[in-house]
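Engineer: Sequence and predicted model, in that order:
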Amino acid sequence: MQAKVLFNELLTPDHPEKDVFHIGLETEDALDYLPGDWLMVSAENSPELVELVLQKLELSGDERIELRRLGEMPVREALHYHLELTQLSPAILNKLKRQEGLDDWADRAEMMAYAEGRDIVDLLEAYPQFKGLSFCELLAPLAPRYYSIASAPKAVGDKRVDLVYRKVAFERAERERKGLVTTALSALQSGDVIDVALSKNRNFKLPHALEDALCEPAPIIMVGAGTGIAPFIGFLQEWFLEERCVQNHQAWLFFGETHRDKSHLFETTLAEWETQGLHLRTAFSRDQAHKVYVQDRLWEDRAAVWKLLSDGAFFYLCGDKNQLKVGVESVLLKILQTEGGLDEAAAEALWHDWKKSRRVQFDVY
């Protein structure tokens, strides 16, 4: 499906370290989506990266390669449009271990740790013995990237869908790295067209949108850092259109970023929702000598958080699967013990039950 760019706004023009964008798209046909779903966005590898890979493999680019379901084509075309180069998959390392006898990683955990933050060029530089067309046959298909939708069709219309993304660009090992899709997105202007597809996320939904008949509107607690705020924009757009939610139930948002004056995403919109009843708690980690994170705000409001959870609140977390998820879960388990009077085992059992029943929902990456 194609989508036309309506706007592509830089939300952090004064931030020296990050470029966060809010992009609005219009699709040809109505999208059957709900807040919490994902949009898949496709892009192609840069010609510069393709040429670097060809150089490392000592290929001209005109050699022919057969791709499953796509047929035969020049290897340059395959690398440009169809094969993954910017992310190093642990599956490739496993293939090298099995097929080439490369035994540098003891298990999958070590493979995942090695692959983190590296691309195919990094692998070819570390193992220059790999040459030729046969290496390309190990590469994974180029996959679209998933982005949490930052809008609600009830609020913006069923043909519009918004995203919030951070342009990925950094230097490692004296080489500039760029995010495949975020680089392409950041260059788009109003009227440009891109390829997208909808992906349902049935495990990240507002209470009244869940399939379970027993899930009536309930209080919600949302926790997000950086672009993890994206699905909660959609949540809150719908929340403040649903009169029964606004009148009878509380909505809390714990949002974390680095600086209030440089990266307070959607500050004006959130302030407007505060006047309508949103309980907003912010944590700007670098605005003071000691760093403050969303889990610190959760702990400060632990009595209110426990009361909400006791009253049947749904808890949502969106963002980094490592530090954010681990830190927030640790604090929530502590709150269940200190405020709820549970011992460690009982707290972990209750948290597990809440996740199983979707009272606790994660969208982490």
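Structural biologist: Arrived safely, thanks for sending.
Engineer: make it CA atoms for all contacts and neighbour counts henceforth
Structural biologist: Will do.
Engineer: Looks like D195 contacts V41 (just checking).
Structural biologist: Yes. Judged on CA atoms under 8 Å, D195 makes contact with V41 at a distance of 6.3 Å.
Engineer: And L123, how close does it get to S310?
Structural biologist: Look at L123 and S310: by CA to CA, to the nearest Å, they are 50 Å apart.
Engineer: again, but for H80
Structural biologist: Applying CA to CA to H80 and S310 gives a distance of 53 Å.
Engineer: structure B:
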Amino acid sequence: MTSNRLTMKNIAEMAEVDKSIVSKVINGAKSIPASPAKIRQVRLLIEKYQYTPMGAAQSLATRRTNQIEFLLSSTTEALYASPAFGQMFCGVVKACRANRYQCLADINDFTEIKEFVVPENMRRRNIDGCILAGNISDEMFEKIAEMEIPMVVLGGEYVKDRVPSVTWNSFEAFSEVFGILSENGHERIWFADDSANIRNRFRQLKPEKRGLRIEILDLCGNDEIARARRYAEQFAALSKNKRPTLIWGCDQFCCSLVGALAKKGFRCPDDFSILCSSETEMSECFNPPLSTYSQNFVEVGYNGGLLMIEILKKKLNTPQAIQLAEQYVTKGFYHKRDSIKNLKEGSVK
């Protein structure tokens, strides 16, 4: 009998036990209703034939599916087109493959409690855990927590005290960014992101003390391209002394904005500078190549996958998982390219 044809039934027949006994031995059950001799015989047969159970049979015995879901919170599929979320997903998949887990992907709107529909895999318990990315309201976290499915949030600094999260220290990150802006002589800045956590950090860091006047732009939905075109119109309508000298946002927003302003005769970095918050191929290969201050999104996803798997293996409760997540804090990095003009020197930096 060849090992690639071997089934749990074959092992059971050779050991003269029921299939359930073989299943319990494979999955390390504490209580196995068989004699020590029979258990030892099953283990020897498994070792001899190098038997590996099929995923379905193993999950039946352990009540595990060995499936983790990467769930993006969005009102539109367009967010999966964002290179940053694509990189996070690739990182999660890499961690899952290294640990023999399967990674599923889905999209759900976790921003409006009135529109909430329980994702199918959560409702049917077809997954062992869920890794969340994107915008999620506080009410929605409470709703998801009721399902008692292990959860990890990517980028959830604002909920890291309630949910295990893989995030960075935005206080340190923004402080470093403010230093870059000051060094290059920029005072009027548009920031194309918004959240309670961001506003709280700005209040703590007081950028105005460095001479920085930062205007936080309205989000108005998930369509970064439409949003960029709208702000390009606003930029062009302002007098030169009121226009921002630097605009800071994600890759989709920044690239769309540069393109829209180019059609109106404005050039980057001669007429305005760009600092991109996403280190992606889009920002690196754009014309001009965009300077970025960003996390490594593949690393964020990979760490999120490892954190989730460790939570599952150790069967950690929420407080224990939150404590473990503190070991997975990521850092931001500045990549200097051609999109920031040094106003103090009149050169590109």
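Structural biologist: Structure received. None of these values were measured; they are calculated from a predicted model.
Engineer: What value does the TM-score take for this pair?
Structural biologist: The TM-score (TM-score structural alignment, normalised by the length of the second structure) is 0.34; 187 aligned residues with a CA RMSD of 6.3 Å.
Engineer: quick one on the thing from earlier: if you count what's nearby, which of D195 and V41 of the first structure comes out ahead?
Structural biologist: Neighbour count, other CA atoms under 10 Å: between D195 of the first structure and V41, V41 has more, with 20 against 14.
Engineer: wait, what's in contact with the more buried one?
Structural biologist: V41 of the first structure is in contact with P144, R145, Y146, Y147, V181, I194, D195, V196, A197, counting by CA atoms under 8 Å, 6 or more residues apart in numbering.
Engineer: For the stretch 201-350 of the first structure, which segments are assigned as strands?
Structural biologist: Assigned by DSSP state E, counting those that start in this stretch, the strands in the stretch 201-350 of the first structure fall at 220-225, 251-257, 279-284, 314-319.
Engineer: go on, the second structure?
Structural biologist: Assigned by DSSP state E, the second structure shows strands spanning 67-73, 102-108, 129-134, 151-154, 165-166, 188-191, 213-216, 246-249, 273-276, 291-294, 333-335, 341-342, 347-348.
Engineer: and the closest residue to Q361 of the first structure other than its chain neighbours, what is it in contact with?
Structural biologist: Using CA to CA, 6 or more residues apart in numbering and skipping the chain neighbours, the partner closest in space to Q361 of the first structure is Y316 (4.9 Å). Y316 of the first structure makes contact with F204, I220, I221, M222, V223, V360, Q361, F362, D363, according to CA under 8 Å, 6+ apart.
Engineer: quick one: T182 of the first structure from F135 of the first structure, how far?
Structural biologist: For T182 of the first structure relative to F135 of the first structure (CA to CA), the value is 27 Å.
Engineer: what about these two, which has more around it?
Structural biologist: Neighbour count, other CA under 10 Å: between T182 of the first structure and F135, T182 has more, with 19 against 13.
Engineer: ok, that one touching Y165?
Structural biologist: Yes. Assessed by CA under 8 Å, T182 of the first structure is found in contact with Y165 at 6.9 Å.
Engineer: closest one to W351 of the first structure among the strands of the stretch 201-350 of the first structure?
Structural biologist: Checking these against W351 of the first structure by CA to CA gives strand 314-319 as the closest, at 10.6 Å.
Engineer: That's all I had, so thanks and see you.
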